[in-house]
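>>> Can you look at this prediction? I've put the sequence above it.
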Amino acid sequence: MTESNGDITRQPRLFLDEPDMTSEAKKTYIGLDHCSYSPRHLGDSKHEFMECDCFEDFRDGVNHACGEDSDCINRATLIECVNGLCNHSCRTDCENQRFQRKQYADISVFKTKRKGFGVRANSDIEQHKFIYEYIGEVIEEEEFRNRMVKYDQQGLKHFYFMMLQTGEFLDATLKGCIARFCNHSCNPNSYVNKWVVNGKLKMGIFANRQIKKGEEVTFDYNVDRYGANAQPCYCEEPNCIGFLGGKTQTDAASLLPQNFADALGVKPSMEKKWMNMMKAKGEKIAKSDTTTVNIDFVNSLQLEPCTKTEDVNRVMSVLLQIDDAFIAEKLLERITLTEDEAMHYQFIKLHGYLICSRLIAMFEDKPDIVWKILNFLTVLPKTTKNGIIHSGIDKKVDSLKNNTRFEPVCEALLEKWSKYETYTRISKKDMTENSKVIDLRRIRLPFGWEIVHENGKPMYYNAQRQIKQANPPTDSAYRSTSNNNLSGGMEPNSRSATPSASTSRYTGSAKYLPAATYPQMQQKRTLSPEEYEKKKKSRVEWEQRELELRKQQEQDLLKARLDQEYQKKSELERIIEEANKQKELERLGKLRQSQEEEEMRKLKKQTSHTNAVENKWVKFFAQHVPNLIKNYQKDVGKDILKESARNIVKSLAQKEVKKNAVRSPPEELSKEKRAKVKTFSIQYMDRLVSKMKEKKGKKEQ
């Protein structure tokens, strides 16, 4: 087993002969079995727990449900199953309970030559294996900043922080577990990931490649040091640049939290390229005190559609917990760019209707985004109605009908969903009764297929194709899609080997460094434009064949039913009825097609016109607002002033469109209108300045 960094390949260094210092190391802190929360609400996840769709799978007295290679929804979205909450699915003690059952890797503490204590593997640790939970005290941001000052005044050489979520930090400096001794490396063999466990957010350390017995367990701290001086790095890796911390690393670490970066498809090279571009322009990389997201960087991204199940999994795991509207809008854009039906099925499977319901509530004051969500819902393939009912999306859409802009698409959605069928889920009893024929627990269905309950027996159902059968589906086309896209759960890409600003470890020797790239993490290459177009063309041709096949099947079914009735009638009646039915079918077909085309024309025209009018107002106000607020630059700074100008212009434009969606701006700004715009702009900036002064005053206290 070798480890690789770029063109450098070498055997990992082993520390088998170093004495075990675990007992001595544990005397340096107060041990915790679980994270402590003060106050108790800290660490709460935004995600409402839902059962997965797995079946219990007891073999040799062990429940193998929800394992590493399963299609468990919870596991794919970084959520652990909980005994007592999954009673109707995977039951109890499934394999997706590693944090709760403390299924830690065999590790111990040893003394390094220059880095103090370190952690080593006592046996081989396989890739993606859960190593240990990073345990400590979960505290609020104000307490975090107080402790930073306090620890520095006490002369502590090392202290250990991770940002759990916005405004909440995990401190393992005085209380924690042996995971706190994992050192930094510029070429790490593990990474940190955030999981939801029984309603709380937990930080876990996972192997990003195989770790040999005796090898030190390390991860990239990738942390903002709040202006601390750079310190020597002693990781001794071939790619080590020699320092941790300092201004350069502080700027680099502030771009984007790791989980957001993974969901947006951001790679380290993209961040590096953008930072070099900013430096070449002589522009400072601004850091916000209120968010870990660099808005300018995210806005510069050219988002791409999801092409693999891992892409959808990463996006959905963030959307299930997100409270950042800016990132939510960007992730929604990536989802709506996706046209692959297989990815649409994966979106629905991972609580997609619930996500859409929450996003509609989040953006209720932004009709353009709500419009985008509704239109995306119209292209989702047909499934059972269970997810729609459970999420309440049907009620949300029904409430939007009162808005004349949304009425047509809402009516179309409700009409579409009314034709979906509802089924009860497969019970343990149903599974047991049919296990003599086939083991339902080990079936990996192609996209679009579900196991449903009908008349006391399980059936295989494809709502989109309107097929129901007793035996497992053997459609080669769908199975090919399944095999290509369901090869496993989430795998860390070249970025996921490192914790981000939101999963960072704050220490006395901290630094942002690009994550190491390993051969195991590069097996799935990015398609070239030519390959992508070729695959896309192949997909379109296959979908066309499937559509024709489905139409032929529907026609065959209709013909068979008509033939049965035809035999019961006299020859004259058959001739008359056949002619009438043919005319009626043609009339209804033409009418339906005409209605659909008219609705689409109206929707496209209305959307295009509204956006065009709003853009005109934005350009109009942009000529005046910056001059009206330029005197505030000394109070808020150049960057915030620019951002405020954009916000004011956007608000003014939206107000004008809301008043009259068809009226374009005038040639010149009237005196009365200019006074109103000036008043609005000054009030906006006064409120902003007041908030900034109030916040500064609290920090000084």
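In hand now; what should we look at? Numbering: from 1, shown residues only.
>>> Please make it C-alpha for all contacts and neighbour counts, starting now.
OK.
>>> Could you state which residue of the chain sits nearest its centroid?
Ranked by distance to the mean C-alpha position of the chain (CA atoms, centre = their mean), the top residue is residue 315 at 2.4 Å.
>>> these two touch, right, it and residue 266?
No. Counting by CA atoms under 8 Å, residue 315 does not reach residue 266; the two are 12.0 Å apart.
>>> overlap in contacts of the two?
By CA atoms under 8 Å, 6 or more residues apart in numbering, residue 315 and residue 266 have no common neighbours.
>>> The top helix by length along the chain packs against which elements?
Longest among the helix segments of the chain by residue count, using DSSP state H, is helix 571-622. Applying 3 or more CA pairs under 8 Å, 6 or more residues apart in numbering; DSSP states H and E, we find helix 571-622 packed against helix 638-659.
>>> Summarise which helices and strands the helix it packs on is packed against.
Counting by 3+ CA pairs under 8 Å, 6+ apart, helix 638-659 packs on helix 571-622, helix 625-629, helix 671-700.
>>> tell me which residues in the shortest one are buried?
Think helix 625-629. Neighbour-count burial for helix 625-629, counted by 16 or more other CA atoms under 10 Å, picks out 625-626, 628-629.
>>> can the residues you listed go into CSV with extra columns for distance to residue 320?
Formatted as CSV, those follow (distance: CA to CA, whole Å):
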residue, distance to residue 320
625, 38
626, 38
628, 41
629, 39
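>>> Relative to residue 306, how far out is residue 186?
Distance of residue 186 to residue 306, given as CA to CA, to the nearest Å: 30 Å.
>>> So which of these two has more stuff around it?
Set residue 186 next to residue 306 and count neighbours by other CA atoms under 10 Å: residue 186 wins out with 29 against 24.
>>> Put this next to the first one:
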Amino acid sequence: MVVADSVDEYSSPEKEPFSASDTENDATSREQDSKALKKSASPPPPKLFLNLPDKTEEALATFNLLQLSKYQNAKLGSCGRQTEDMTCDCREDFDTNTKVNHACGEDSECINRLTSVECLDESCSCGSDCQNQRFQKKAYAKVCVIQTEHKGFGLRAEEDLGQDQFIYEYIGEVVDEPSFRNRMIDYDNQGLKHFYFMMLQKGEFIDATKAGCLARFCNHSCSPNAYVDKWVVGKKLRMGIFAKKNILKGEEITFDYNVDRYGAQAQKCYCGEPNCIGFIGGKTQTDSARILPHIIAEALAVTSSQEKEWLKLMKQKGIKRSEKDDDTINAEFVASLEIKTIGFDEVPKITGCLLQPNLDFIVMEKIIDRVVMTEDETVLHRIAKVHGVEAFSTILKNILSAGSDDTTNLDQKRKLSDTEESLVFKVLKLMSAWPKMKYRNRIVNSQVELYLEAIVDRFNDDLTELAQFLLDQWKQLPMEFKIPKRLDGPSSQKEDILADARRSKNHDDSRRIDGKPLPEGWQWAVDANTGNIYFYNREKNLTQWEKPVAEKKPIALPKGPRRLDDEKEKIIEKQRRRDEDRKREKQERDAKLKQEKYKLEQEQEEIKRLTGLADIIAQAKAQQEELARLAAESAKETKHKKSSSQPVDCERLWARALASVVPNMLKKYEKEIGHDNLKLCAKDIVKVLAEKEVKRHGTSKPPVTFDEEKRAKMKSFVKPYMEKFVAKLEQKRQKKRSLSNGNGTSEKQPSKRHKD
């Protein structure tokens, strides 16, 4: 979910800063108002903003528009399966009148759509351009950007939207966690108040701060009308915004940011909903957020009320949430859940969750326990049908190869824990009880046999016996190869020709293969079920797997010299190809220049950031040189052989780490003591704290980021230090004023200090 404030940077000037006490008062009063409003008979009608002008063009100028997300490296965004694509069992439902393929629609039983996987033209049997390709087709809802009263830019629906309708994809730059944390610091140093991060999966984030799409303008609401869902498209994971309920034309589209923002200041929430908690960010926001991601909560049959009750119980017991920064779930909460059986309609949510890469072990364990507890045969059969093989193969992959796509280390003798072995045994036991399959296509595509063979090689107990049983059973199954057949009758022949044309439309020329033309009347296409090429001849009513061979024809007599027209056509064709080559080269040059320009802009921004920190770096460098000099002198006097560079380096590292935090704590004193005094104070505090940390921790390096406890200790040091400094400075100022007035008194009152 969004891990930084996603409200637009064009914040309203009417916003006023507020203190922690204001936050608590707002939260208390709004909670009382919320309880009172719950007693009302009917919810208020949705607010419409039809009168506000369209600000889309103005908003587009604030960031770089992307059509697709950019990945920091090829490994990011992986759905965890690098072999065969997941296919559905739907059949093409092509309307020859409207030229629309209605397969895999909203009300269909498409196993891909049920498990949040998009179909691909080249692999699924549902035919080309089915209804389950909304991300690929950019089938976005009609929306526009508006300027709200308090929240900056927002996104408005320009048409009525139905429940669960796809609204927009959340697009940006996909980065890893170290880059995400560095960008948070960089944006903060650049003075950006609002960040646009969304977690894609554990350790990966979508950053739409400087490059993205219109989805970045969706504001937060405590009672949203939209939600964010993760989908598999090809080999990548992508995030989409969907309608949580029916949305009227003119409504603002909102979703729940639902997370703590890493270091962002608490801000007032202007959603205006009856259940509004008063602000975005801070402790109360974290406590009110969902404990589990949407997809995991549905798979475990957890409601938001259950989560809130658990949080309330933990708060009463005085137990704080123990989630770490890189945790995606609360393991304590999951462990406390009571296991429930699975209903028929819950099956897609179960397998869809298990298909997620790098799923937490305790979540997999709880879901499999739900499957084991379920005795309804229809439910168990549906699990096997709705990508059950792929889901269980993903579990084995997560355990045996630690979620890595590299399967070369499966034969390593890493000992599994008792809980891991128990879960593997449950998975194999469930698969052995599945109804017998007719074909082994899905077995091969899921790579589950690879993991079973690793189990046979690594273990010598019941696991090996069960794994070998499944391997022997599946090896007897045949592979399914389908050759499309033409039905009798003129109308069916016409539709069949149309289907073949659609199957081969993704290729440049269905009458040529390997650069060579096929015999007259022959064409080729790709079988949707197997991905293999077959050949057909409609005139002769033939379909075959083998490449056709041309019939030998008598050698024709040579023709006379070419006519002038032929030479002219040849020259024209040559010129056309030359123009195309030039056009292509120009496009490549433009793309390269654009890429170099973007790289240059990034470098300039980095230089600008480094320039802003030049003073602090220069001070740290001076301290380092001075400490090095003192250390060298000390080494000569005491004749120690041990180098003194290590403590100096450690103190320099601590000083650099503290310099990224301490100045922000002193900003509120700048108006009172001046910028130069502020720099001197920051320098002195950093130096003192760095010396203390080196004495306390020795040669240990400082952490990348400081936790709340460490920041609190810093603040406890900064506060009395600055109070003393301000008091001394005020005394000096009074003394100067007294001398200037000549009577020893000053008419001005001392300035009021900031609240901590």
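That came in fine, so what should we check first? Everything quoted here is computed from the prediction, not taken from an experiment.
>>> hang on, residue 226 of the first structure packs against residue 250?
Yes. Contact criterion CA under 8 Å: residue 226 of the first structure and residue 250 qualify, at 6.9 Å.
>>> Can I take it that residue 169 of the second structure is in a strand?
Yes. Looking at residue 169 of the second structure with DSSP: H, G, I helix; E, B strand; the rest coil, it is inside a strand.
>>> quick one: the lengthiest helix in the second structure aligns where in the first structure?
If you go by DSSP H, the second structure has its longest helix at helix 564-612. Alignment note (TM-score structural alignment): helix 564-612 of the second structure is unmatched in the first structure.
>>> likewise stretch 167-184 of the second structure?
Residues 131-148 of the first structure are the counterpart of stretch 167-184 of the second structure, counting by TM-score structural alignment.
>>> can you pull the buried residues of the matching stretch?
The neighbour-count check on stretch 131-148 of the first structure (16+ other CA under 10 Å) flags 131-140, 144, 147-148 as buried.
>>> Tabulate these in CSV, adding columns for distance to residue 310 of the first structure.
Formatted as CSV, these follow (distance: CA to CA, whole Å):
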residue, distance to residue 310 of the first structure
131, 22
132, 24
133, 23
134, 25
135, 28
136, 30
137, 32
138, 30
139, 32
140, 33
144, 34
147, 38
148, 37
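>>> Closest one of the residues you listed to residue 536 of the first structure?
The nearest member of those to residue 536 of the first structure, counting by CA to CA, is residue 131 at 39.8 Å.
>>> what about the closest residue in space to the closest one that isn't next to it in sequence, which SS state?
By the measure of CA to CA, 6 or more residues apart in numbering, the closest residue to residue 131 of the first structure outside its immediate chain neighbours is residue 105, 4.7 Å from it. Following three-state DSSP, the label given to residue 105 of the first structure is coil.
>>> Show me what residue 105 of the first structure lines up with in the second structure.
Looks like residue 105 of the first structure aligns to residue 141 there (TM-score structural alignment).
>>> how many neighbours does that match have?
Here the number of neighbours of residue 141 of the second structure (other CA under 10 Å) works out to 16.
>>> looking at it, it is touching residue 167, isn't it?
Yes. Between residue 141 of the second structure and residue 167 there is a contact at 4.8 Å, judged by CA under 8 Å.
>>> how about the helices in the stretch 651-756 of the second structure?
Using DSSP state H, counting those that start in this stretch, the helices assigned to the stretch 651-756 of the second structure run over residues 662-666, 670-673, 675-697, 708-741.
>>> Which residue numbers in the first structure does the second one align to?
This points to helix 670-673 of the second structure. Counting by TM-score structural alignment, helix 670-673 of the second structure pairs with no residue of the first structure.
>>> distance between that helix and the chain's centre?
In this view, helix 670-673 of the second structure has its centroid 41 Å away from the chain centroid, taken as CA atoms, centre = their mean, to the nearest Å.
>>> Any buried residues in that helix, and which?
Buried, per 16+ other CA under 10 Å, within helix 670-673 of the second structure: 672-673.
>>> contacting residues around stretch 383-393 of the first structure?
The contact list for stretch 383-393 of the first structure (CA under 8 Å, 6+ apart) reads 348, 351, 353-354, 356-357, 394, 417, 420-423, 448, 462-464.
>>> Max pairwise distance over these: which two?
Largest pairwise distance in the contacts of stretch 383-393 of the first structure, by CA to CA, is 24.1 Å, between 357 and 462.
>>> Show me what residue 78 of the first structure aligns to in the second structure.
By TM-score structural alignment, residue 78 of the first structure lines up with residue 116.
>>> Quick one: neighbours of the closest residue to that match other than its chain neighbours, just the number.
Using CA to CA, 6+ apart and skipping residues adjacent in sequence, the residue nearest residue 116 of the second structure is residue 231, 5.0 Å away. Neighbourhood size, residue 231 of the second structure [other CA under 10 Å]: 20.
>>> Name the SS class of the counterpart of residue 231 of the second structure in the first structure, please.
Using TM-score structural alignment as the criterion, residue 231 of the second structure maps onto residue 195 of the first structure. Secondary structure of residue 195 of the first structure, reduced to three states by three-state DSSP: strand.
>>> what about the equivalent of residue 114 of the first structure over in the second structure, distance to residue 279 of the second structure?
Alignment note (TM-score structural alignment): residue 114 of the first structure maps to residue 150 of the second structure. Shown here: residue 150 of the second structure relative to residue 279 of the second structure, a distance of 13 Å by CA to CA.
>>> what touches both of these two?
With CA under 8 Å, 6+ apart as the test, residue 150 of the second structure and residue 279 both reach residue 270.
>>> that older thread, surely the match of residue 231 of the second structure meets residue 76?
No. Look at residue 195 of the first structure against residue 76 with CA under 8 Å: they stay out of range, at 10.6 Å.
>>> Any idea how far apart the tips of stretch 46-55 of the second structure sit?
Terminal-residue distance, stretch 46-55 of the second structure (CA to CA): 21 Å.
>>> quick one: secondary structure of the equivalent of residue 50 of the first structure over in the second structure?
Correspondence of residue 50 of the first structure to the second structure, assessed by TM-score structural alignment: residue 86. Classification of residue 86 of the second structure using three-state DSSP returns coil.
>>> Kindly report the same for residue 204 of the first structure.
Recorded secondary structure, residue 204 of the first structure: strand (three-state DSSP).
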